[in-house]
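Visitor: fold the following, please.
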Amino acid sequence: MTATSTQPKHEVRDLSLAPLGKQRIEWAGREMPVLRQIRDRFAQEKPFAGIRLVACCHVTTETAHLAIALQAGGADAVLIASNPLSTQDDVAACLVADYGIPVYAMKGEDAETYTRHVQIALDHKPNIIIDDGSDVVATLIQERQHQIADIIGTTEETTTGIVRLRAMFKDGVLTFPAMNVNDADTKHFFDNRYGTGQSTLDGIIRATNVLLAGKTIVVAGYGWCGKGVALRARGLGANVIVTEIDPTKAIEAVMDGFRVMPMDEAAPHGDLFVTVTGNKHVIRSEHFDLMKDGAMVCNSGHFDIEIDLKSLGAKATEVKDVRPFTQQYLLVNGKSIIVLGEGRLVNLAAAEGHPSAVMDMSFANQAMACEYLVKNKGKLEPGLHSIPVEVDKEIARLKLQAMGIMIDSLTAEQTEYINSWTSGT
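Guide: Prediction:
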């Protein structure tokens, strides 16, 4: 779509969806009090005045509140999708029509369109990049070296993106600061665990309407996201098997009460498989051969590479849609494998992503990380930087306050004790 004289340039599915988008954005805002307080402060202080900002995110109702907060702070912002199936078209329309934010995102956009939108974002000549998977930063480094001088820094909130940024820094190509939002306590403890846990199962249920009680669910990966999925699956009555490559995480899964085994041993048992590793081809050709007829596979890692769909396609005599976001692969051996959400993030492809209450803290981290970059322009070394502890604690304090929960404070005697080494037995 081209913009009218009163609208910014944009590419969204249908601007007539804006009223529904606004209604849903307002509903999400009911459970985002921390970001609302930050937005109100930004509106007064304008920390991003004169700053060009690009956000590559899942375009959801929660992301809308982040974009609105950044705009309130004076940012000249452009928003693009970070995943072809995660955009909520009504939200994208509302941000353009009601808030004047340039958005380039459509649910179901092809790879060519996605790549073109990344280039449009970089045409904005950003000073700050909010990335979700590090595609924009990687493209900047590979194709737009001349623009790096304009960059104050970037923020990243996915495990996948952090892995890529570390590799960039190791290779000597990350020459500006990057804020590690993903590892903030108020992000991964809650977003990765409770958000991914609930939204992944939400996506599976919406796509299939199957009863999870009594099913054997194989969770590949026992990081914070895997823990969340495993705990929620058990809570719905499933028998959970965990696969891992890290011995410490495997012990943790065992002591949390889950069976742990390699994927080739788990494959014959699983009714449903969920990958949450951030790595490539966790479920491969040999695993499909071992699966039972009608086994379902899905992914909640950032990219659609955890399930080797190319090898599955090579085994198939037919692929057909059986429900929205649900495809049946009929195999040469007579069995069938069900793939949900095309192997992409099932919680966003088939559902609405994380609940707004948990994204409140994640996006508070994003907003305050951007502010930290601006305030410390020219002072931070290239490479990854943690969210300052005081920022992390302030976000937690604001969340508790909004929930009406009080906690204790140290007494003077307790403060003295924990700062002293002379008191013992």
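
Visitor: for the rest of this, base every contact and every neighbour count on C-alpha atoms.
Guide: Will do.

Visitor: now Ala396: which helix or strand?
Guide: helix 389-403 (DSSP states H and E).

Visitor: now that helix: buried residues?
Guide: Neighbour-count burial for helix 389-403 flags Val391, Asp392, Ile395, Ala396, Arg397, Leu398, Lys399 (criterion: 16 or more other C-alpha atoms under 10 Å).

Visitor: look up which helix or strand His385 falls in, please.
Guide: Using DSSP H and E, His385 falls in strand 383-386.

Visitor: if we go by neighbour counts, what in that strand is buried?
Guide: For strand 383-386, by 16+ other C-alpha under 10 Å, it's Gly383, Leu384, His385.

Visitor: leaving out chain neighbours, which residue sits closest to the last one?
Guide: Spatial nearest neighbour of His385, chain neighbours left out: Met179 (4.9 Å); criterion: C-alpha to C-alpha, 6 or more residues apart in numbering.

Visitor: all helices of the stretch 201-350 of the chain, in order?
Guide: If DSSP state H, counting those that start in this stretch is used as the criterion, the helices of the stretch 201-350 of the chain fall at 224-235, 247-255, 263-266, 285-290, 309-315, 346-349.

Visitor: also this sequence, please, to line up against the first:
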Amino acid sequence: MSGTEAPRARRVAVVGAGLAGCLLATLLGRRGVEVTVYERRPDPRIAGAERGRSINLAISARGLAALEEVGLREQALERALPMHGRMVHPRAGGRHAAPDFQPYSADGRRAINSISRAELNAALLDAAESTPGVTLRFSRRVTGVAGGRLMIDGVPGDAADVVLAGDGAYSAVRGSLDGIEAGQDFLEHGYKELTVPPRDGEFALDPDALHIWPRGDSMMIALPNLDRSFTCTLFWPRDDFAALDTPGKVRAHFARHYPDVAGLMPALTDDFEHNPVGSLVTVRCRPWVREVDGTLVALLGDAAHAIVPFFGQGANCAFEDCIEIDRCLTETGGRWDLALALYQDRRKPNTDAIAEMALDNFVEMRDRVSSPVYKVAHAAQHALERGLAGRYVSRYELVSFTTVPYARIPARVRKQNLILAAVAGALTLIAGSAAALLGRALCRRSRRSR
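Guide: Here you go, the predicted structure:
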């Protein structure tokens, strides 16, 4: 599939009917590409979501821009709850330890949006299914590509010219490809989901915030749902989960470490016992694109670059992959070989950058946000953003409220900080010189008065 007259793909397969796979299929269908989506699970709109595996999505500017492309932005926002900041619950807990609200944006008006992963996936499935040229096939487990065909549970199946693998962090397609250098870096922490149900028909916590209980080496977060419940997620060292092996130990631990919310969880011990402990992994691999027996295979989303969820960018980042593939097809006149090579070159630096920022944000969320020094710095940062509108923008706002490429953000933040340091140094020097001149003037006046 190379050379100046490379044929257009006639049979395109998308592996994985998750968020990215469905969005990409819809984009391809709208440009007249015949595409078949293969999903190992039964249709989740019928079978339902897996217990304890939701981790509510925080959709922000990048994800909304992508959803806009397929007409789902407003529908998503109608089913989302805006969170204008973090509500940090202090270690002391108890009724008299008030949580601290930290707005996400300098003007307090911008928000990230809490939305059910299952609901958004269902909306994207509906969009893909209703797009001419898109076919959904459930309970089809793709295990690789060989001889120009998809391997379904290890057996040759449908033929494909292009395979776009969005089958997750533990991608079977990626694992089947030769020549892929892939690394999986696991945190020592795992995650487990709990629930805070409505209290007297209303939210038990403030729904306008992402709640955080930072505890140094661990934390719990809670995001609001439309049914007025909260989905809580524990991010703990795995040994801590194993240590709480009786209902009594669970209740005692939460009463000690999360006293302001423990009484709001009537199903605490049941959720803790039955909801699984998930893994937190960062996937880095290269290349993302391979040719296998004449079939082009490309990775996207978590299959190419899984990141930890601490910047709320997993889905947003995967959606950007889909938009980039669509854009590259336009720029190359539908030449899949050129388009996918261009997609990889453009996206790889960006996904590497957000992977590092997400890991750093884990430390910030579980530890720094409760520090008095952090609070002062956070307030000063917002003051700078208000005073230098458009010229100084925090890392958080650049990631969450703009579509500036991730790879450009660290350098921009460093440049901003260097300029501020230089200005601060100059002002200190000027102030020091002024003080010295004033001191000498006062001395001369004092001598004359004698």
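
Visitor: quantify their similarity with the TM-score.
Guide: The pair, once superposed, lands on a TM-score of 0.33 when counted by TM-score structural alignment, normalised by the length of structure 1; 220 aligned residues with a C-alpha RMSD of 6.7 Å.

Visitor: rebuild the buried residues of helix 389-403 of structure 1 as CSV, extending it with distance to Val136 of structure 1.
Guide: Formatted as CSV, these follow (distance: C-alpha to C-alpha, whole Å):
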residue, distance to Val136 of structure 1
Val391, 26
Asp392, 26
Ile395, 27
Ala396, 29
Arg397, 32
Leu398, 31
Lys399, 31
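
Visitor: and the furthest pair within these?
Guide: Spatial extent of the buried residues of helix 389-403 of structure 1 (C-alpha to C-alpha) is set by the pair Val391 and Lys399 at 12.4 Å.

Visitor: near Arg447 of structure 2, how many other residues are there?
Guide: 8 (other C-alpha atoms under 10 Å).

Visitor: ok, Ala421 of structure 2 next?
Guide: Residues near Ala421 of structure 2, counting by other C-alpha under 10 Å: 12.

Visitor: which of the buried residues of strand 383-386 of structure 1 lies closest to Ser285 of structure 1?
Guide: Leu384 (36.0 Å).

Visitor: was I right to think that closest one contacts Ala167?
Guide: No: counting by C-alpha atoms under 8 Å, Ala167 is not a contact partner of Leu384 of structure 1; they are 10.8 Å apart.

Visitor: by contact count, what packs against the helix holding Ala396 of structure 1?
Guide: Here helix 389-403 of structure 1 touches helix 33-45, helix 185-187, helix 356-375, going by 3 or more C-alpha pairs under 8 Å, 6 or more residues apart in numbering; DSSP states H and E.

Visitor: now render those as JSON lines, adding mean neighbour count and distance to Ser285 of structure 1.
Guide: Converted to JSON lines, these look like this (neighbours: other C-alpha atoms under 10 Å; distance: least, C-alpha to C-alpha, whole Å):
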{"stretch": "helix 33-45", "mean neighbour count": "19", "distance to Ser285 of structure 1": "44"}
{"stretch": "helix 185-187", "mean neighbour count": "24", "distance to Ser285 of structure 1": "34"}
{"stretch": "helix 356-375", "mean neighbour count": "23", "distance to Ser285 of structure 1": "36"}
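
Visitor: among these, which comes closest to Leu201 of structure 1?
Guide: Per C-alpha to C-alpha, nearest to Leu201 of structure 1 of these: helix 356-375, 15.8 Å.

Visitor: quick check: angle from that closest one to helix 33-45?
Guide: 30 degrees (axes from the mean of the first three to the mean of the last three C-alpha atoms, to 10 degrees).

Visitor: how far off helix 389-403 does helix 356-375 of structure 1 point, in degrees?
Guide: Going by the same axes, to 10 degrees, helix 356-375 of structure 1 makes 150 degrees with helix 389-403.

Visitor: check which helices and strands helix 356-375 of structure 1 sits against.
Guide: By 3+ C-alpha pairs under 8 Å, 6+ apart, helix 356-375 of structure 1 packs against helix 33-45, helix 61-72, strand 153-156, helix 185-187, helix 389-403.

Visitor: which one of these lies closest to Ser311 of structure 1?
Guide: strand 153-156 (31.2 Å).

Visitor: which parts of the helix or strand following the closest one are buried?
Guide: Toward the C-terminus, strand 153-156 of structure 1 is succeeded by helix 159-170 as the next helix or strand (DSSP H and E). For helix 159-170 of structure 1, a neighbour-count test (16+ other C-alpha under 10 Å) marks Thr159, Thr160, Gly161, Ile162, Arg164, Leu165, Met168, Phe169 as buried.
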